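*Asks:* could you look at this predicted model? Sequence included:
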Amino acid sequence: MHHPESIRSVQQLVGEHAIDLPADPGIYAFWWIGERDQLLAANRRIVLKGPNEQPVEVEYRDWWPEELAYPCLYVGKSTNIRKRFSLHLKRGSPGRLHAAHPEHHKAKPNTTSCQLRWGIEHIFPNEANPLALISTSVGFSYRTDLVDNAIAERFFEEDRLVGTWRPWFNIDSER
């Protein structure tokens, strides 16, 4: 799932009328396929709500394993890869969905399922057209071959990949 040849740009997946992905259950990842320097020059600080609603600061670091061709932004699981991909992007909503906070506090997500869109808007607070940036600089890969005891296998595979690939947008605070 993380081999460069299996990663397709968002632009390649989104056609005029359809998204070129299966409606099958599986596990997926979003990748930064744009210039790495652009990603590392982005806003890499976020303030989350920690225990007792106290703010806790997290820094997104260049901590991806060297064997990855691209930095991983988010790993997830779904019962429908195509639908979940679409929910992450919210293509029907142009412009920005999340206001940038001057002190990098986490904006309330527009929905509970748009982690990729939210993350891109957080790290690029001055980007007026986040969908265009996502289209050209974000890639996607998935696998749907976890069939034996699939729910459990997707659960464990997501956790394993989050721990291995260290995606920025999967980080949450402890409460």
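*Replies:* Thanks, I have it.

*Asks:* when you work out contacts or count neighbours from here on, use the C-alpha atoms and nothing else.
*Replies:* OK.

*Asks:* can you give me the strands in the chain?
*Replies:* All strands of the chain, identified by DSSP state E, fall at 8-9, 26-32, 45-49, 55-59, 72-78, 138-143.

*Asks:* and the angle for the third one with strand 55-59?
*Replies:* What that stands for is strand 45-49. 150 degrees (axes from the mean of the first three to the mean of the last three Cα atoms, to 10 degrees).

*Asks:* repeat for the fifth one
*Replies:* Angle between the axes of strand 72-78 and strand 55-59 is 110 degrees (criterion: the same axes, to 10 degrees).

*Asks:* hold the first one in mind and look at this next one:
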Amino acid sequence: MGDILTDKIPLPHEAGVYAFWWIADRAELLAADRQIVLKGPGGNDVSVHYEEWWPEELKFPCLYVGKTTNIRKRFSQHIMRNTKPDGRLHMAHSNFFKVLPYNSSCQLRFGIEHIFPKEEGVLKTIKRAVGFSYTTDFPNNAIAERFFMEDRLVGTWRPWFNVDSER
């Protein structure tokens, strides 16, 4: 894959399931601010602490799993490289509260900005430390199979940025 900060990324315009991975030093990730406070049922605060809960067989910790009708477009929505490329989209909250996201499509960038609240060059961190994988191989009953694969991978790989509160 090319430089995510400057190059046109050679990803397909096809439907699929994808994952973002922490490929840098695991200790750096585990030293991050791993708490987030979400709004739960009845508007009550729910504190979540991101644990080292990934399966041992994973070489890299999984950060986010998703499904999409267009891999290239969805990748770009997560990174948002043309929006404040040298800064942050989301201001850090001093008490770990989840701030209002820039949009509902940038879960990866939001998550990285949340766990590294002092990091200004967030895209540089993503370029250095985050990997991406995907599959578009769904020959039969594709919509249902993408749904089930995403659900199964979230349940198995336990990605931090897929955690949301119950409503």
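*Replies:* Sure, I can see it. Computed from a prediction, not measured in an experiment: that's the story for all the values here.

*Asks:* what's the most buried one of the strands of the first structure?
*Replies:* Neighbour counts (mean count of other Cα atoms under 10 Å) averaged over each of the strands of the first structure peak at strand 26-32, with a mean of 25.

*Asks:* figure out which of the strands of the first structure is closest to Ile123 of the first structure.
*Replies:* Checking these against Ile123 of the first structure by Cα to Cα gives strand 45-49 as the closest, at 8.0 Å.

*Asks:* once aligned to the second structure, how far is that closest one on average?
*Replies:* Following the fit onto the second structure, the mean deviation recorded for strand 45-49 of the first structure is 0.2 Å by mean Cα distance after the TM-score superposition for the first structure.

*Asks:* and that strand, what other elements does it pack with?
*Replies:* strand 55-59 (3 or more Cα pairs under 8 Å, 6 or more residues apart in numbering; DSSP states H and E).

*Asks:* let's see it at 10 Å
*Replies:* strand 55-59, helix 115-123 (3 or more Cα pairs under 10 Å, 6 or more residues apart in numbering; DSSP states H and E).

*Asks:* hmm, back to that, ok, which of the strands of the first structure comes nearest Pro65 of the first structure?
*Replies:* Going by Cα to Cα, the one of the strands of the first structure nearest Pro65 of the first structure is strand 72-78, 9.6 Å.

*Asks:* so where is the closest one in the second structure?
*Replies:* Mapped onto the second structure using TM-score structural alignment, strand 72-78 of the first structure covers residues 62-68.

*Asks:* save the helices and strands packed on strand 45-49 of the first structure as a markdown table, and put in distance to Leu161 of the first structure too.
*Replies:* Compiled in a markdown table, those are given as follows (distance: least, Cα to Cα, whole Å):
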| stretch | distance to Leu161 of the first structure |
| --- | --- |
| strand 55-59 | 20 |
| helix 115-123 | 16 |
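
*Asks:* how about the ones you listed, which one is nearest Val10 of the first structure?
*Replies:* That would be helix 115-123 among these, by Cα to Cα, at 11.6 Å.

*Asks:* ok, the aligned residue in the second structure for Arg166 of the first structure - contacts?
*Replies:* Aligned counterpart of Arg166 of the first structure in the second structure: Arg158 (TM-score structural alignment). Contacts here follow Cα atoms under 10 Å, 6 or more residues apart in numbering; on that basis Arg158 of the second structure touches 50-55, 61-65, 152.

*Asks:* that older thread, of all the strands of the first structure, which lies closest to His122 of the first structure?
*Replies:* That would be strand 45-49 among the strands of the first structure, by Cα to Cα, at 8.2 Å.

*Asks:* the first structure: helices as residue ranges?
*Replies:* For the first structure, the helices defined by DSSP state H cover 10-13, 36-40, 81-89, 115-123, 130-137, 150-165.

*Asks:* mean shift of the fifth one relative to the second structure?
*Replies:* Its aligned residues in the second structure lie a mean 0.3 Å from helix 130-137 of the first structure after superposition (mean Cα distance after the TM-score superposition for the first structure).

*Asks:* show me what that helix is packed up against.
*Replies:* Here helix 130-137 of the first structure touches strand 8-9, helix 10-13, strand 26-32, helix 36-40, helix 81-89, helix 115-123, going by 3+ Cα pairs under 10 Å, 6+ apart.
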